[in-house]
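*Asks:* Here you go, sequence then predicted model.
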Amino acid sequence: MKYKNPVISGFHPDPSICKVGENFFLVTSSFEYFPGIPIFQSKNLVNWEQIGHVLTREAQLPLKREHSFIPSQGIFAPTIRYHKGRFYVITTNITIRKTFYVWAEHPEGPWSDPIFIDGFRGYDPSLFFDDNDKVYITGASFPGAGPEGIFQAELDIDSGKMISESQFVWEGTGGSSPEGPHLYKINDWYYLLVAEGGTEYGHMVTIARSRKPYGPFESNPHNPILSNRSTKLPIQATGHADLIQASDGTWWAVFLGFRPVKSTKVHHLGRETNLAAVEWSEEGWPVIGENGRAKVEHDAKLLLVNEPTPWLERDDFNCESLATVWNFYRNPLESSWSLTEQQGFLTLYGQSCTLNDLESPTFVGRRQQHFNCEVSTLMEFSPTEEGEEAGLTVFMNENYHYDIAKMIQKGQTIILFRCRVGSLWKVVKEILYDEPSVVLKIKATDTSFTFSYATPTGEEKVIGSGETSLLSTQIAGGFTGLYFGLYATGNGKCSTAPAHFDYFQYVPGQE
């Protein structure tokens, strides 16, 4: 039987995995989206179900921007581990430049308040629980905080205090940005798995081993053990892996990779979670995938692969809480959104800030997970004050997004299509529209977005289009992927008119 990569599509980078009983649990980076760190569960490594988020409270995940020079802040590269009845997730919040971990007895939570690790000057932290109950924290050094590479210290897991000095343990094989380390003990060897080459086309996975946790580490003479660099394979930038052993004794790796648009060589869905088998050489070195290459289709071996869960195309907002696929951009203002103000609707109140600002806008979004898809929403919105606006956006970050919206301008209500691409900002088209309700739609292909609107019973009218490449990571920067978002703003003041969204529909097309 075969399975296809990615096993979790759309913006789900830096996967980390653990196994408890017959269940696998996986977390990924979330950067500035809230709640943070989506957590997934699977019984076969291929079919994954999101069961929640690890960081669900602002006290766990403050995202207020202090600096704007980094395009993606927030949560970088979490690691999940299980030890003596507790799940642990360790990560770095780049916004506040602090490393911490949280713990829970159940993967769906509740998760503890953060336990900060003072004196840890790095990112991409990982935990390793040794046989003798010693706990190690392994991480990559911040630029300027010492030699570039991987360092390690012993940790008191109850208090979060480092109980040894940090030791530099490996510089990698010479690739740029050695990061994303994980330490394992397998057959009396300590293996140190590392990502190198930067999280772009040169990305790769390398490994070293030692008889002691602090080394000296011997580099695998056949490194890298995974990389799709210098190939034309559909998945590129493969790296940042984590190893796991299944109950049948087979070994597997989860890792990130992106799918570039063939005609442009850029990508906009973000880095995704992929899976490949791991084989061990007679000398005791692992190789990931097919001789170190990751493909779209792989042999499932003994994994009992199921048919994927049917895609839920429509959210009618009939629950008292948002489905796990939804996120806010940074910490939301509680009064800016509601699922109970008007039953069966998501209600948004625009704040003074817009999608262009470094504050937290009124925004509820979900990842784009398919190149070809259609999304639509029925919005009831009757703005009364100049500048009040609500609509639907394709959003990469505050400097790169396309919006279709209804707003009041010079006393008239209009439907507009607007592009924000770096410093270039343009309202492409405006149409007078005085109906209280409107259906907004986006049709996506691998190279373009087409925006249209209609009355609830009327004919659909196209208002504009935009290239996917202009919202790609290579142009927009940062480490995320695209979101489809419902939003509202007062454009400089708080809105008094609510925007009610009756549903959100996401229909995947053929890939």
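*Replies:* In hand now; what should we look at?
*Asks:* C-alpha from now on. contacts and neighbour counts both.
*Replies:* Fine.
*Asks:* Settle this for me: W280 is touching V287, isn't it.
*Replies:* Yes - the criterion here is CA atoms under 8 Å, and W280 meets it with V287 at 6.3 Å.
*Asks:* Neighbour count: those two, which is higher?
*Replies:* With neighbours defined as other CA atoms under 10 Å, W280 and V287 compare such that V287 has more, 25 against 12.
*Asks:* Comparison target below:
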Amino acid sequence: MADQRQPGTTVANPVIPGFHPDPSICRVGADYYLACSSFEYFPGVPVFHSHDLVHWTQIGNALDRPSQLRLPPDTPASGGIYAPTLRHHDGRFWLIVTNVSDGGNLLVTTTDPAGPWSDPVRLPGVAGIDPDLAWDENGDCWCTTAGIGQVRIDPHTGRTVGPAHRLWSGTPGVGCPEAPHLYRVGDYWYLLIAEGGTERGHGVSIARGSTPTGPFEPCPANPILTHRSSDHPIQNTGHADLVQAPDDSWWMVLLGVRPHGGSPGWHVIGREVFLAPVRWVDGWPVVGDLSLALPAPGWPLRPGPVLPRRDDFDLSGIHPHWISPRDRPEQHYGTKERAGWLTLHARGGSLDDPDVVFLGRRQQHLSCRVRTLIDPSAGRGGLAVRFDEPHHYEIEAGSGEVRVLARIGPLRTTVASRPVPAGPLVLGIQVTATRTAAEGRTGPDTLSLGVEEPDGAFTVLATLDGRYLSTEVAGGFTGRVIGMYASAGTVHFDWFDYEPLNP
């Protein structure tokens, strides 16, 4: 990797923007692979590849078949898939993860991280969430979970071997020890954890011991990373994983958020993946500065968008970056019925319903413009920004009319409407981040929803406050997802375009 570095360049964080929480990373040769949580969305556990830790490409999803991922209809928003650990051992990739809505912990494997991955091995004897995998020099496999507890397992069968035991409960008085990762580095086994909760008090701490089962001695400098009680532009930093580069340098990937607006600060696109340098001092890791422009002399280029900007739906299948709530039955989603178009057949009647037919992508930029060409002649549907069932904005077309709808908690209203000629039309949503907080109640951004006129001009029908589609209002662990939906009949979409804008 050293030969790729160009002195004087910087890395812009986040390296994977948007709703990609709980990153776990491993390296095989010169290649890095990273997986994230996906919660109530199908397919589950996006998998990324990089050659330099900066430029990441999504290559698939680890759980992309109903036989691997069952999210029952009553799966709540922010339920489903929690906190994977991705490792490479004995020539295979291993991914362990928790489905909190269906059976708990499971493990899948592959020789190609782009997939397909195996059907899951269930782990009924492993309690808790945030499972980790580590193999010792004897070949024994240790599974460590939030709490922090540990049990030896047979990863091929899912059976536990011996009793579970407690390892370390983190820093006294901080609470919420979670996200454990166990590593052998030099003479010690290191136990990295998150603690303090995944909100503003989040942080990363570490302990070490002579065996994978402990006892563990906490680092005297804990937490080794936190932005709690600071005015840093990146907050909620935690749930980290470590990786060593081919040049023997060490790096940390972690989640964080970028709050905007006034008090208390709203983050709207979820928890994102950040990168920080690590050096070892007296046998302990020291994490370097983490900022929106992370100083990293010798590192290549700045990252660009990690997902495709435009989809013309010319492929026979659906690109892996598209996600849907809970499931994606083939009879409701497809690109073959009308060549070059995405076809959606309605099921639920609106985005209020858990079985709505919705195909979206994560919002990855604080300011962006999204457009789609829709043909609603045989149904009704549109373009939506979804947070969860009680929190979403959309512009919907059908029956010669377009209307802007808003759902905020128990309130649902038609904000604006206007007639439109029959036939296809372009719908658009522009998200504009707040530049400065004029006063304490300034929201994080605005969302302008409208239609594109035949001459190309964009007519805004309504501009809405973005704070109501934020974690601080809606709660939970996800972020905004922007996409297309059908609420009645059959709706076709010719293309979808996502354009990042400068904030």
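*Replies:* Structure's in. What do you need? Predicted model, so just to flag it, every value in this text is computed and none were measured.
*Asks:* wait, what's in contact with G391 of the first structure?
*Replies:* Contact analysis of G391 of the first structure by CA atoms under 8 Å, 6 or more residues apart in numbering lists 379, 403-406, 440, 486-488.
*Asks:* quick one: the helices in the first structure?
*Replies:* Ranges of helices within the first structure are 473-476, based on DSSP state H.
*Asks:* is it true that S72 of the first structure touches T480?
*Replies:* Yes - S72 of the first structure is in contact with T480 according to CA under 8 Å; the separation is 7.3 Å.
*Asks:* Map the contacts of G391 of the first structure onto the second structure and name those still in contact.
*Replies:* Compared against the second structure with both residues aligned by TM-score structural alignment, their matches' CA atoms under 8 Å, those retain 379, 403-406, 440, 486-488.
*Asks:* Of those residues, which is the nearest to T393 of the first structure?
*Replies:* D403 (4.3 Å; CA to CA).
*Asks:* Stretch 382-389 of the second structure: which residues count as buried?
*Replies:* 382-389 (16 or more other CA atoms under 10 Å).
*Asks:* give the contact list for V306 of the second structure.
*Replies:* 16-17, 55-58.
*Asks:* By neighbours, which of those residues wins?
*Replies:* I16 (28 neighbours).
*Asks:* aligned partner of it in the first structure?
*Replies:* Aligning on TM-score structural alignment places I16 of the second structure opposite I8 in the first structure.
*Asks:* Distance of its match relative to G257 of the first structure?
*Replies:* 11 Å (CA to CA, to the nearest Å).
*Asks:* Now do the shared contacts for these two.
*Replies:* 272-274.
*Asks:* Relative to S16 of the first structure, which of those is nearest.
*Replies:* T273 (9.5 Å).
*Asks:* now the equivalent of the closest one over in the second structure: how far from A164 of the second structure?
*Replies:* Aligning on TM-score structural alignment places T273 of the first structure opposite V273 in the second structure. Going from V273 of the second structure to A164 of the second structure by CA to CA gives 31 Å.
*Asks:* With S24 of the second structure instead?
*Replies:* Relative to A164 of the second structure, and taking CA to CA, S24 of the second structure is found at 23 Å.
*Asks:* and if you look at P17 of the second structure?
*Replies:* Counting by CA to CA, the gap from P17 of the second structure to A164 of the second structure is 37 Å.
*Asks:* Also G334 of the second structure?
*Replies:* Counting by CA to CA, the gap from G334 of the second structure to A164 of the second structure is 46 Å.
*Asks:* So which of the two has more stuff around it?
*Replies:* G334 (21 against 17).
*Asks:* Can you tell me how far that one is from T490 of the second structure?
*Replies:* In terms of CA to CA, G334 of the second structure sits 11 Å off from T490 of the second structure.
*Asks:* who touches both of those two?
*Replies:* With CA under 8 Å, 6+ apart as the test, G334 of the second structure and T490 both reach 343-344.
*Asks:* Enumerate every residue touching the match of I16 of the second structure.
*Replies:* By CA under 8 Å, 6+ apart, the neighbours of I8 of the first structure are 48, 272-274.
*Asks:* can you check R65 of the second structure too?
*Replies:* Counted by CA under 8 Å, 6+ apart, R65 of the second structure has contacts P43.
*Asks:* Identify the residue of the first structure aligned to it.
*Replies:* Match for R65 of the second structure (TM-score structural alignment): R57.
*Asks:* ok, now T157 of the second structure?
*Replies:* Match for T157 of the second structure (TM-score structural alignment): S159.
*Asks:* is it true that its match touches P114?
*Replies:* No - applying CA under 8 Å as the test, S159 of the first structure and P114 come out as separate, 10.9 Å apart.
*Asks:* Just want to know which of these two has more residues nearby.
*Replies:* Set S159 of the first structure next to P114 and count neighbours by other CA under 10 Å: P114 wins out with 18 against 10.
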